[in-house]
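Chemist: here you go, sequence then predicted model.
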Amino acid sequence: MQQPSVQEAAPEAGAYRWVALAACTLLIGAVSVVWHSFSVFLVALTEAFPWSRAEAALGFSIFVICSGLTGPNAGMLIRRFGAGRVVLAGGLVLAGGLAATSRVSALWQFYLCFGLIAGVGFSLSGWIPVVTVLQTWFRRRLGTATGIASAGVGVGIMVLVPTIQALILEAGWRTAYLAMAAGALVVTIAAALVLREGPLARAPVTGVAAVEDDPYLIDRKWAERPWSLHLALRTGRYWLLLVGFFLASFTSQQLLAHHVAYLRSAGVAALTAAGIVGVVGIASIPAKITWGIASDRIGRELTYTIGASLVAASVAVLWLVPVLGPGWLPYLYAVLIGAGYASSATLPPIVAADLFRGPAYAAIFGGIALASNSGSGVGAWLAGLIFDHTGSYHLAFVIAATGVAVSAACVWLAAPRRVRRVTGRQPAARALGEAARSPAGR
């Protein structure tokens, strides 16, 4: 039986793609709160136990690194068993880890329950299944679809992080972890029931047939390769993405994991600081959608660089808070970091799909997720270590600003624009595709 061409599958195959997108948005919004609520738990844990900020932040670092280490395997499991089953398994593990975290009484127990168990469950039920499903439903507007799904993270931050802070103040951090466990379980079960791969999972996405059907393709030789994780690791482009997205997360998590503690030490009240985290979520919602649409219009590299510039600006504003006094500066910081870090959440899976589209995409992106999560873990831990030794985050801020600049340079050097044009360049792309399919073009 002849496989459907990419062109036949590309018209996004009916209304169910919107069901898949809605499920992905709900899933990532609910699950990501486990990650982004740590900044409010950090204060509660260091008040409840004789742990330093570096010791407590190391638990978060273990969480994100274990999540990253699970990434390539999560991709392989999705390819074998399907996204729905993997999300269900991940939800069970995540809920179990969070419930166990609510009972910890020693630091090693926190590392085990939150760091290891919840970290593995987060990877199996979070971003990797979402981006894997989306790239099988959307081709022309993958950036837009990914931006919409990623905006779910912002909704989760906006609504749930302040709620969790209020719950911590009212009922304690143990009850808050139990509530997160219940929420994660309900949402992952619901999402698992409707998530499935789209028609592009069955269409040829590598090789000559796919190349001839892709009107946006520029580098035919690159796209014809039968991409696998092993083959991607042998390319300079993949290593540039690993380094670039490592540094992006390294930078953002130095800020996101510690900004509540930093703002509290600058005189901001607990609920106000949590509300500022909510502003981060609010700012990230339109930003993630905007970055996705913009990347389809003006290109991945330029879009990513604009977002990185906003992160650098947020570092400067946060540094000024204790100098000039809280006032409105924390809210400006929240808008800048919310909009800026959103680009590093939205763009990596899109860039990876531009460069390494194929049946092994989930495993290839899993490797990128490992690098990204490792950056998050190192960044969160290093900022805490710097504070414990110097009593200040100033050195961490300098390192963060440098890291985000190098990250943007890596994306430019990886140059996804030289493999596929974005839809904003559609007329030229269509002409190229027609030329490739004509007898002269062959």
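Modeler: Good, I have the coordinates.

Chemist: okay, CA-based contacts and neighbour counts for the rest of this
Modeler: Noted.

Chemist: for the stretch 1-150 of the chain, what spans make up the helices?
Modeler: Counting by DSSP state H, counting those that start in this stretch, the stretch 1-150 of the chain has helices at residues 6-9, 16-31, 33-36, 38-48, 53-81, 83-101, 107-110, 119-125, 127-137, 142-171.

Chemist: what about residue 61, how many neighbours?
Modeler: 29 (other C-alpha atoms under 10 Å).

Chemist: distance of the residue lying closest to it once chain neighbours are set aside relative to residue 285?
Modeler: Excluding the flanking residues, the one nearest residue 61 by C-alpha to C-alpha, 6 or more residues apart in numbering is residue 377, at 3.6 Å. Using C-alpha to C-alpha, to the nearest Å, residue 377 is found at 24 Å from residue 285.

Chemist: what about versus this one:
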Amino acid sequence: MPTPTPTPPSRLFPGWYVVAGAFAVTFLGFGSAYTFSAFVDSLQTDFEASRGSVSLVFSLAGFLYFALGVISGPLADRWGSRTMAIIGMLFTGAGLMLAGLARNLMEVYLAYGLGVGLGIGFSYVPAVGAVQRWFSRRRGFASGLAVSGIGVGTLFMPPIAALLIEALGWRQSYLLIGAVTLVLGLVLSLLIQNDPRDRGLYPDGDPAPPPGTVSDGMQVGEAIRSKRFLLLYAAGLIASFGLFVPFVHLVPYARDHGIDSASAALLLGAVGVGSTAGRFLLGSLADKWGRQVTLMAMFMGMALSLLIWLFSRDFWGLSLFGFVFGVFYGGFVALIPALAMDYFGGRHISSIIGVLYTSVALGTLIGPTAAGYIFDLSHSYTVPILASIATNILAAAIMTRIPKVRSVPSCSTPALEKET
């Protein structure tokens, strides 16, 4: 392998450009995906469908964009994160535009479910995995900044979608959102670079460490057989059954309680505001407090916030829920990849994160759809909300069983306590 040519020092560490590219990918991908709640009523009306069957569209996409990390992660390790992000943005934009042309609900499943699912699945893990390689000491903050694109996208995109639907109709809205996502996504994905060592750099812009101190970390097979991975996987799987219920059902819930469509769409904006704050604030604080204990607190925080939803019927109560839930959800999203890097390190991080996210995929497929069908039977969201609370509490309990990281060296595999 040829020796990389060192890059002359510059004012801005190039890792921040990678963060900007990952921010753009998450903003456009998840921001457009989370507009789905604004389209639920239109899809139900036009296709004479139940809420459960319409919810399955989002669940299918959500399953794919987390499950495909197990494929896109290794491909990013081989082909580079930029290439995978470009492919993902192509699929996402095309899927949204094709959804606007759908003649029946099955075609929405194929266009949105497969197109957006494949698009985010191919781009998210590679983009976030690249950020982990460029930072060590500030990994929590950098990761939080990168995935804050999800929060900012959730803040702006659903209200914009609601306005577009009112002005243009749902079909033209999907066409416009898809076209913008396609063009901007292709351009901004070019900011992503795979590994600082390819440019003769080291994480955080630090000087080269002493010879023999840099490790590529665990192999994928070694990592996924470890106690840390299995417990983290279990926590993510169980929590995810409830994590995405608000993203599909909060707006319909508000509409059921007499809140107009424009105001209801703003509730997802409240989730976005909280999510953005959580990724910045909690990601940075976790660098000081410890990422593992902070993630446990995120699960408990989401459980407590869901109690607000259970007892809220008006706009302001639901806005409070959206913001508080968003804060802890944002912290969760920021910490999962950073904690995986703490545990397993190295060049295989995209592959490891990809396998880890299959846990979230299963919950995303089942949770929102089950909530929709339970509503169809009972005309109530009480059972889905209570179940979501229980899953987050159980996930927090699982986190207490994971052996802790003792320290996180700048450029080497983390020192870990012995697994028991």
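Modeler: Cool, the structure landed. Quick caveat, the model's predicted, so the values are computed rather than measured.

Chemist: now the nearest residue to residue 168 of structure 1 once chain neighbours are set aside: how far from residue 163 of structure 1?
Modeler: In space, and not counting its chain neighbours, residue 168 of structure 1 is closest to residue 176: 5.9 Å by C-alpha to C-alpha, 6+ apart. Per C-alpha to C-alpha, residue 176 of structure 1 is found 9 Å from residue 163 of structure 1.

Chemist: what lines up with residue 405 of structure 2 in structure 1?
Modeler: Aligned against structure 1 by TM-score structural alignment, residue 405 of structure 2 finds its counterpart in residue 418.

Chemist: corresponding residue for residue 89 of structure 1 in structure 2?
Modeler: Per TM-score structural alignment, residue 89 of structure 1 is aligned with residue 87.

Chemist: same deal with residue 129 of structure 1?
Modeler: So residue 129 of structure 1 corresponds to residue 126, using TM-score structural alignment.

Chemist: pretty sure the residue nearest to residue 61 of structure 1 is in a helix, no?
Modeler: Yes - membership of residue 377 of structure 1 in a helix is supported by DSSP: H, G, I helix; E, B strand; the rest coil.

Chemist: so how far is residue 295 of structure 2 from residue 279 of structure 2?
Modeler: Distance, residue 279 of structure 2 to residue 295 of structure 2, using C-alpha to C-alpha: 12 Å.

Chemist: what's the match for residue 194 of structure 2 in structure 1?
Modeler: Aligned partner of residue 194 of structure 2 by TM-score structural alignment: residue 197.

Chemist: which ones are touching that match?
Modeler: Residue 197 of structure 1 makes contact with 82, 83, 132, 133, 134, 136, 137, according to C-alpha atoms under 8 Å, 6 or more residues apart in numbering.

Chemist: what about the last one, how many neighbours?
Modeler: Around residue 137 of structure 1 there are 28 other residues, counting by other C-alpha under 10 Å.

Chemist: name the nearest residue to it, sequence neighbours excluded.
Modeler: Nearest residue to residue 137 of structure 1, sequence neighbours excluded (C-alpha to C-alpha, 6+ apart): residue 198, at 4.7 Å.

Chemist: which position in structure 2 aligns with the residue nearest to residue 61 of structure 1?
Modeler: In structure 2, residue 377 of structure 1 lines up with residue 365, judged by TM-score structural alignment.

Chemist: doesn't residue 62 make contact with that match?
Modeler: Yes - with contact defined as C-alpha atoms under 8 Å, residue 365 of structure 2 reaches residue 62; the gap is 6.4 Å.

Chemist: more neighbours, those two?
Modeler: Per other C-alpha under 10 Å, whichever of residue 365 of structure 2 and residue 62 has more neighbours is residue 62, with 29 against 25.

Chemist: counterpart of residue 390 of structure 2 in structure 1?
Modeler: So, by TM-score structural alignment, residue 390 of structure 2 is matched to residue 402.

Chemist: still on that earlier bit, quickly list what's touching both of residue 279 and residue 295 of structure 2.
Modeler: Counting by C-alpha under 8 Å, 6+ apart, the contacts common to residue 279 of structure 2 and residue 295 are residue 331.
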